[in-house]
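Peer 1: show me the folded form of this:
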Amino acid sequence: MTMLKAEATIPTTSGQSYVAAVCARLAEADFETEAAAGRGRIQLVDGLGTGTLEAGADRLHVRLESRTEQGLSVLKFVLSSQIEEVAAAEKPEVVWTGDGCDVDVLPSLRELTVLRVADVTPQVRRITFTGKDLRRFEGDSLHVRLLFPPAGVHPPEWPKPGKNGRPLWPPEERRPVQRVYTMRRIDAAAGEMDIDFVLHAAPGVASDWAASARAGAVIGVMGPGGREMRPAAHVLLAGDETAIPAMARILERLPAQTSGQALIEVENEAEVQDLSHPAGVTLLWLFRRGREPGRNDLLADAVMAAALPDHDDVVCWLGAEEAIARRIRTYWRDEKGLDRARCMAVGYWKHGLTGDEAA
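Peer 2: Next comes the predicted model:
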């Protein structure tokens, strides 16, 4: 398979410290990294791409390789972002040369049109979109970034590639609003993607848009992304309604012999969804019944009460309000002794922000 390649050279006398800082930051974000003596290496999951950083006396040289356009685009974005942040005092100009540097459309961007709308529960609306060339969204990645054009901007204006690999956005008054969502279903052959929206009572760009969406409406989508949960013999999944699409995708892909539990917090029985899952995984629905979302102990107590087997082939995953995710992440790592490879707790939203702005 032909490898796609790109590179950039940044004049600097601080290359060694920048290499160390970039690798440390990306390791903290769960990238696979290596760093030693002014040389660093960043590996994308599943071998999709590699970035190599080499510090010289007066420059920092970065080389990228990937099997896919997507992987190369991700590496450009990630490394230029990190270099520009750690070297902010020098205000470096990162300019990539090589493959993918002569395009005027972001490789990750697609335009989607509403095909149909259906209410799954009183609070969850499923919108089916249609679009061209959605193959990149198939696979294990769950999350996408939806772009909602401002009212009155026709046709929509989307971001374009910058020389540093980061998007160049339209002016503020014509710039689409971004929100991260989970793909509930993707069928690239049919050109379809399902996104489930929680319909908030509080105002929010995405939920307000979904509440009034009609066939023919257009939005943009970028991605996919997100660290995935590795397979294991026993799983513990947990989340509130914002995490149900991700939990549903995970449950559908688990091997038939998997055992474990899925703990799902929703308002009441009307919000229960029919989710496919292995026979050995028990679904437990937790009902708030008026308790404030993100400010109750219902989900956290259930997670901490869940028994985990003694063997090492266990993976735990949670998607919920940010403070709850922090609490459970600490519990799993400090009290249960699970390492990063065996537990992931993700803040899907933040209490105190309105509507989907919390996401």
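Peer 1: from now on I want contacts and neighbour counts done on CA atoms only, so please keep to that.
Peer 2: Noted.
Peer 1: just the helices in the stretch 51-200 of the chain please.
Peer 2: 69-86 (DSSP state H, counting those that start in this stretch).
Peer 1: can you give me the strands for it?
Peer 2: For the stretch 51-200 of the chain, the strands defined by DSSP state E, counting those that start in this stretch cover 59-66, 97-98, 109-121, 124-130, 143-148, 160-161, 167-168, 177-187, 192-198.
Peer 1: which helices and strands does the fifth one pack with?
Peer 2: Right, strand 143-148. strand 177-187, strand 218-225 (3 or more C-alpha pairs under 8 Å, 6 or more residues apart in numbering; DSSP states H and E).
Peer 1: closest to residue 158 out of these?
Peer 2: strand 218-225 (7.5 Å; C-alpha to C-alpha).
Peer 1: is it true that residue 178 touches residue 148?
Peer 2: Yes - in this structure, residue 178 is within contact of residue 148 by C-alpha atoms under 8 Å, at 6.5 Å.
Peer 1: who's more crowded, the two?
Peer 2: Set residue 178 next to residue 148 and count neighbours by other C-alpha atoms under 10 Å: residue 148 wins out with 20 against 17.
Peer 1: distance from stretch 161-168 to the middle of the chain?
Peer 2: 20 Å (C-alpha atoms, centre = their mean, to the nearest Å).
Peer 1: which residues are in contact with residue 170?
Peer 2: Residues counted as contacts of residue 170 (C-alpha atoms under 8 Å, 6 or more residues apart in numbering) are 157-159.
Peer 1: one more: residue 182?
Peer 2: 142-144, 195-196, 245-246 are the contacts of residue 182 under C-alpha under 8 Å, 6+ apart.
Peer 1: coming back round to it: dump the helices and strands packed on strand 143-148 to JSON lines, plus distance to residue 315.
Peer 2: JSON lines is the format used below for the helices and strands packed on strand 143-148 (distance: least, C-alpha to C-alpha, whole Å):
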{"stretch": "strand 177-187", "distance to residue 315": "20"}
{"stretch": "strand 218-225", "distance to residue 315": "20"}
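Peer 1: which stretch among the ones you listed comes nearest residue 72?
Peer 2: It is, among these and with distance given as C-alpha to C-alpha, strand 218-225, at 12.7 Å.
Peer 1: to compare with the earlier structure, here is another sequence to fold:
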Amino acid sequence: MTVVFRSLHAYLNIREPPGMRVRCPGPPARWKGNAMFTAIAHVPLSDPLPLIEALAGHLREQDVTLERQGEALRVRLSMGEALFRPAADGVEVEARAPDRSGMEEMVDFIASHLLEFCVTEHPVIRWTGAAEAGTLYADFREMTVAGVERMGDWRRFMLTGTDLARFADPAAPYGRFHFPPEGMAPRWPKAGPDGLPLPVDPAWRPAVRRHAIRTVEPEAGRIELDILLHGGGGAGAEWARWARKGDRCGLSGPETEPAVPALRAAETVTLAGDAAARPVIQRLLEVLRPDARGVVLLEGEGPPLENAPQGMQLRQVPALLPALRETADSGVLWAGAEAGAAREIRLWLAEHPEVDGSVRDLWRRGVSASNANPARDFPAGAKWRPRGQRV
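Peer 2: The predicted model follows:
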């Protein structure tokens, strides 16, 4: 069964390496068990127990933390927890989270799973205590282009907005950028009464893509975003070609880089990437130990990297895999590249267990903005959306 909801997998159509299971993800871990926000819903169903059992089996396969309390099911995620209790005429659901953003994640998670598993019934879900329908999501920021710098095949955007402190942690270097169609007023994601996003006409719907944020200055209310103008196109590249001072985009997130704990602790580090990986590598250099030693392997041209620890050598290479074979014989490795190249690096890593490696698919050759994520296409005004997509 495919898991599709508000996460980097849903937004970017990112696929894990062969053999890896897609797990039900969440935002940066913040759930400590002391809820500040609570929402409840009664979901009318004729026979709730089979649904709860099916949901438990699915989440168990995803390594989600579960607790059975008689016929009830408690689910614990990084952003909060949910309790499903059978009732005579349906399911009683309670969601708890430490903040509004976490609560939005939880009701999204619950509603999307209930709708997927209610095969023969189409229950109406209405929440008490969740965000008011029609409001922008708590982790969403509208950003305005304050400046554009042309750097060869790159564009550097200075974007201004409010309340950007949550994006400053280099352990969570990614933002989900909402790029509106050219010449159209932005239509930003808003919550529906069931906890899922309100549908938007595809002609107006922003394209949502994950990009690493190069720099964040929360006090000044600005960030820097570097976008590579891929020859094959892409939603971010298309927006970057026409966006000018005063234009707007959206920003939500942030999203963590799972390799950060290992990189922070490592004495020996290898960072490797093609041109598209430069913004990510720039942020990852910030998490390394001051005494970290190793090499940064760079394929392709792009903005220069700054503030690398003294022991990290920067090396331009014609191709990543041959360079990795020569240099990465131990320590911690992070690599980001086009999907085909990333696959080759994973195969090499499988033969070298002495290297603690993480590899990211940053883009896919031959995939343009028009076909990058066909799962995001749903009819305008549809009552059901692919689970949890905030578009």
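Peer 1: what's the TM between chain one and chain two?
Peer 2: Aligned and superposed, the two chains score 0.79 in TM-score terms (TM-score structural alignment, normalised by the length of the first structure); 327 aligned residues with a C-alpha RMSD of 3.0 Å.
Peer 1: one step back: TSV for the strands of the stretch 51-200 of the first structure, including distance to residue 20 of the first structure?
Peer 2: Formatted as TSV, the strands of the stretch 51-200 of the first structure follow (distance: least, C-alpha to C-alpha, whole Å):
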stretch	distance to residue 20 of the first structure
strand 59-66	12
strand 97-98	24
strand 109-121	32
strand 124-130	43
strand 143-148	29
strand 160-161	27
strand 167-168	26
strand 177-187	30
strand 192-198	39
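Peer 1: closest to residue 84 of the first structure out of the ones you listed?
Peer 2: strand 59-66 (12.2 Å).
Peer 1: what residue in the first structure is paired with residue 160 of the second structure?
Peer 2: In the first structure, residue 160 of the second structure lines up with residue 130, judged by TM-score structural alignment.
Peer 1: what about the spatially closest residue to that match that is not a sequence neighbour, distance to residue 56 of the first structure?
Peer 2: Sequence neighbours aside, residue 192 is the residue nearest to residue 130 of the first structure in space, at 4.6 Å (criterion: C-alpha to C-alpha, 6 or more residues apart in numbering). Going from residue 192 of the first structure to residue 56 of the first structure by C-alpha to C-alpha, to the nearest Å gives 48 Å.
Peer 1: higher neighbour count, these two?
Peer 2: Looking at residue 192 of the first structure and residue 56 with other C-alpha under 10 Å, you find the greater number of neighbours at residue 192, namely 20 against 16.
Peer 1: wait, residue 329 of the second structure touches residue 355, no?
Peer 2: Yes - using C-alpha under 8 Å, residue 329 of the second structure is in contact with residue 355, at 6.3 Å.
Peer 1: look up how far residue 146 of the second structure lies from residue 289 of the second structure.
Peer 2: 33 Å.
Peer 1: and residue 258 of the second structure, by the same measure?
Peer 2: 31 Å.
Peer 1: which one's more surrounded, those two?
Peer 2: The residue with more neighbours, out of residue 258 of the second structure and residue 146, is residue 146; 17 against 12, by other C-alpha under 10 Å.
Peer 1: aligned partner of the more buried one in the first structure?
Peer 2: So, by TM-score structural alignment, residue 146 of the second structure is matched to residue 115.
Peer 1: ok, its match - contacts?
Peer 2: So residue 115 of the first structure contacts 127-130, 215-216 (C-alpha under 8 Å, 6+ apart).
Peer 1: hang on, residue 262 of the second structure packs against residue 331?
Peer 2: No - using C-alpha under 8 Å as the test, residue 262 of the second structure is too far from residue 331 to be in contact (9.6 Å).
Peer 1: need the counterpart of residue 57 of the second structure in the first structure.
Peer 2: Per TM-score structural alignment, residue 57 of the second structure is aligned with residue 20.
Peer 1: look up how far residue 286 of the first structure lies from the nearest residue to that match once chain neighbours are set aside.
Peer 2: Closest residue to residue 20 of the first structure apart from its sequence neighbours, by C-alpha to C-alpha, 6+ apart: residue 35 at 6.4 Å. Note on residue 35 of the first structure: its distance to residue 286 of the first structure, by C-alpha to C-alpha, is 45 Å.
Peer 1: before we move on, what about residue 254 of the first structure?
Peer 2: Taken as C-alpha to C-alpha, the span from residue 254 of the first structure to residue 286 of the first structure is 22 Å.
Peer 1: then residue 84 of the first structure?
Peer 2: On the measure of C-alpha to C-alpha, residue 84 of the first structure and residue 286 of the first structure end up 44 Å apart.
Peer 1: residue 176 of the first structure too?
Peer 2: Distance from residue 176 of the first structure to residue 286 of the first structure, by C-alpha to C-alpha: 36 Å.
Peer 1: of these two, who's got more company?
Peer 2: Each of residue 176 of the first structure and residue 286 has its neighbours counted (other C-alpha under 10 Å); residue 176 has more, 23 against 19.
Peer 1: trace the more buried one over to the second structure, please.
Peer 2: Looks like residue 176 of the first structure aligns to residue 206 there (TM-score structural alignment).
Peer 1: not counting sequence-adjacent ones, nearest residue to its match?
Peer 2: Once flanking residues are discounted, residue 206 of the second structure sits nearest to residue 180: 4.2 Å by C-alpha to C-alpha, 6+ apart.
Peer 1: my guess is the one you found contacts residue 204. True?
Peer 2: Yes - look at residue 180 of the second structure against residue 204 with C-alpha under 8 Å: they come within range, at 7.2 Å.
Peer 1: joint contacts of the two?
Peer 2: Both residue 180 of the second structure and residue 204 are contacted by 186-187, under the criterion C-alpha under 8 Å, 6+ apart.
Peer 1: aligned counterpart of residue 319 of the first structure in the second structure, please.
Peer 2: Using TM-score structural alignment, residue 319 of the first structure pairs with residue 336 in the second structure.
Peer 1: what sits against its match?
Peer 2: Here residue 336 of the second structure is in contact with 272-274, 276-277, 342, 359-362 (criterion: C-alpha under 8 Å, 6+ apart).
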